[in-house]
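>>> this one's sequence-less:
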């Protein structure tokens, strides 16, 4: 019996029981939670890793950056592979590799091995996220059920990122730094035991041949662009950084051109001609942008200005995390009464208001103002991401859900990267312009104090004189940067809300 041209090959039949659908979702949340926690937990382990492995400055940057570079470059190719070989199959391969790579990283004898381990984790991590979202698209065919499932998926992703500091703080207080990687084994072993029995398989019935050149161009587009964004945040607009970004953009143009000429493209770029798809992707990216940028500066403010421990700072964020989850679930009930486009645009406008609260909260010095802002931002993020992802998935054919999910995941990664680098860059620029260094500092201490708030805190701790003066100046300079960042972010989010509404008003 031949398969109809646009019929998805899947064991996910309409008669699949509700119990199996929700059991499959529960199992799929394990890799989602793991990848999202892994995005934020490493930063808290870097002091311990630096002491144990003594990496050079360049090696330390690669330990942090190589994961996102590999992950961003491979998301689209891996989403396409999932469409071709089967999303369940790719998910199982990725989970097995992720577990093994995590073990390699946990027992790294030196910095080089840890960099290799982190790159391997990024490689296999790129197989996980597109597969989970595309499987949800094909398991849940009813609109309300699908939105609820996506709400849980988005809540796990956002919640995992916020849980990273808490999990990292707990593990590092009781175990060595390798424990943050061994956490992957604890999560993935039950997944690998249950997934073969619970998850259905699905794939594109007409996938076409594997296009090696398109894969190369996709990697050569995302990786240089992501690297350039990170490098600009570190060293500014240098000729090398501009050349790297230009190379990525050129490869991106060649990738698009090739996809338009292919009879069966690896990624159907014509999807972006659909305003609903484009608006949903943009809304998703901006929701993550605002949330990641907020977490970036609030975590430093709580620890380096307010004096909280990493664990306490993580706990401070828990109410916002809870609201993110609840808002994502509650919005499913609201959409039948309010158009999805209005919800996504409204969530961005609420994010703008949240940044406005930060801007007027006494130079970002009050915990109450930050708490209120994060509650608002959590509500906006939870609701906006859920509906944006649902709009994105429902606007494409089910057989293309893997590639579309990969685009969504790329928007997550790019949004998180832009949130930390762009907003972090604004804070750093204001900080460096406003900090006043006391007289008598040697050149090395002056350099470290002027680079970052963390550097100033470290220098102030060993100064016999002027330590308090330096610390006070650095903290005020940092919070001034937060205020400027909040003002700029509020304006950007308000403008983005208008643009997204125009794209999604027919949704």
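All right, it came through fine. For clarity, every value in this text was computed on a predicted model and none was experimentally measured. Numbers count the residues shown, from 1 in each chain.
>>> Going by C-alpha atoms from here, please, whenever you check contacts or count neighbours.
OK.
>>> need the helices for the stretch 351-500 of the chain, in chain order.
367-394, 401-434, 443-451, 453-462, 467-504 (DSSP state H, counting those that start in this stretch).
>>> helices or strands next to the first one in the packing?
Put plainly, it is helix 367-394. Judged by 3 or more Cα pairs under 8 Å, 6 or more residues apart in numbering; DSSP states H and E, helix 367-394 is in contact with helix 143-174, helix 275-300, helix 318-334, helix 340-360, helix 401-434.
>>> Buried by neighbour count: which residues of that helix qualify?
By neighbour count on 16 or more other Cα atoms under 10 Å, the buried set for helix 367-394 is 369-394.
>>> Verify the stated contact: residue 459 with residue 451.
No: using Cα atoms under 8 Å as the test, residue 459 is too far from residue 451 to be in contact (11.3 Å).
>>> what about those two, which has more around it?
residue 459 (20 against 16; other Cα atoms under 10 Å).
>>> For the more buried one, give me its contacts.
Applying Cα atoms under 8 Å, 6 or more residues apart in numbering, we find residue 459 in contact with 445, 448, 449, 467.
>>> ok, structure two:
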């Protein structure tokens, strides 16, 4: 690389712009976590039934998952900053509508709008970061800060939400995002340059419709199968989604300017890292569900105490995502990612040692360890995915990281989560004196066992709870063990397939076809990328 080819270092303007973009990340993270705190309050106030409560929670994720691919591609076409500003305005308006909803239907509609707006934020901010920071080292650090804001929001959001709920009405928690979006709208036009694909064609509306017809039924089907078991409607929805997905893929292959360029997946760095991120979300996200259930149903912690038990892991994750890009200046990102995943395996194995009498300490420790190990994958992996794509496809590549998270969690609950439920049902030994109705509820899940224990004599209830807690702990151990085994395989694959990725800022090696193909994806001429992407 010559002096003329050296990427321009980002200055104060770019770092201020990063701060503004981070506001969007924080706001989205706030919304996800504060809703769970506010749900009991708003359900009572609005008179929301059980089905309406499920839609209040789920509709946001449905819409985000459905519109991510479209949003990423749309940003490449009309401008990522423009799409971000539109999405931020929509997010702020939808937050206000959610806060002042007068009935469950209005709240569901407002959260649907919130999901559509939210789908524009992550791919737009990530794509803008990739073009603002031409220097490879600075870009990786900026992405680490961006990713760290998700976990920072997970720490700040519940605390701020709890304070608001103590002093104000339930809708106040939705207003947390409004100041952040207002500040973003004021600052971003002055410090963040516009970027787009100057040669992009018109948006293919048929592809947009096909992507929605594929994603929305598939996500709905998976969630409902997990929640209610093998029922006809969710199965039909899943099959319909897969069928439309096949049609969508065929159409993308024929179009000169597709909504999702499938040629991106021919890049080994992008594909390996994306699959690793998908499996990480799938396995650790599912395990976390069992961990939080253990906190409350086995160890008897309150929701607030359970949230506090996760804070050490969230804090460690934030630090890990900030430190990983700095370490990657001296060490190969592939080695850091693989080493981090080995630490994730160790954290999951710690969870296999928990029992019904051990308390939450092993789980808090295991969660913190796996969060420490996951930082390099989340920060450097995102950098590799975005850096492996051409600058004109930055929006589409950025959306892929979010799609993998959305589908990873749902697939994890549907597969590994189902395994955990099966283990629980096979292990629980309900005392013979428990009435049939209570016994049936106890065999369904541990929440049913806790409820059933309250409807029988105290001594019998304690026996039932002891059996349920033992069975659930065994299911948690099983989920953690399976997750650790799969993550061990992912560790080896990442080490082998990403081994040639050079340290950040280093020039690619000429170490054979595989090395050239991989290293060239991550240490290419970043100045050319920035020049092509910025307007």
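Yes, it's here. This one's a predicted model, so the numbers in the text were calculated from it and none came from an experiment.
>>> and the counterpart of residue 126 of the second structure in the first structure, what does it touch?
Applying TM-score structural alignment, one finds that residue 126 of the second structure aligns to residue 133 in the first structure. Applying Cα under 8 Å, 6+ apart to residue 133 of the first structure gives the contacts 150, 153, 402, 405.
>>> so how many other residues sit close to the equivalent of the last one over in the second structure?
The reference is to residue 405 of the first structure. Matched by TM-score structural alignment, residue 405 of the first structure corresponds to residue 398 in the second structure. For residue 398 of the second structure, the count of nearby residues is 29 (other Cα under 10 Å).
>>> Same question for residue 255 of the second structure.
With other Cα under 10 Å as criterion, residue 255 of the second structure counts 13.
>>> Relative to residue 207 of the second structure, how far out is it?
10 Å (Cα to Cα, to the nearest Å).
>>> Residue 331 of the second structure too?
Taking Cα to Cα, one finds residue 331 of the second structure at 41 Å from residue 207 of the second structure.
>>> Compare these two (neighbour count), which wins?
Regarding residue 331 of the second structure and residue 207, a neighbour count based on other Cα under 10 Å identifies residue 207 as having more, with 20 against 16.
>>> gap between that one and residue 260 of the second structure?
In terms of Cα to Cα, residue 207 of the second structure sits 9 Å off from residue 260 of the second structure.
>>> Quick check: neighbours shared by these two?
Joint contacts of residue 207 of the second structure and residue 260 (Cα under 8 Å, 6+ apart) are residue 252.
>>> ok, how many other residues are close to residue 174 of the first structure?
9.
>>> ranges for the helices of the stretch 51-200 of the second structure?
80-99, 104-132, 136-167, 177-191.
>>> Can you tell me which of the ones you listed is most buried?
Stretch with highest mean neighbour count among the helices of the stretch 51-200 of the second structure: helix 104-132 (a mean of 26; mean count of other Cα atoms under 10 Å).
>>> For that helix, give me the average deviation versus the first structure.
Averaged over the aligned pairs, helix 104-132 of the second structure sits 0.8 Å from the first structure after superposition, using mean Cα distance after the TM-score superposition for the first structure.
>>> Double-check residue 529 of the second structure against residue 394; I have them as touching.
No: at 9.7 Å, residue 529 of the second structure does not count as touching residue 394 under the criterion of Cα under 8 Å.
>>> Looking at those two now, which is surrounded by more residues?
residue 394 (32 against 22).
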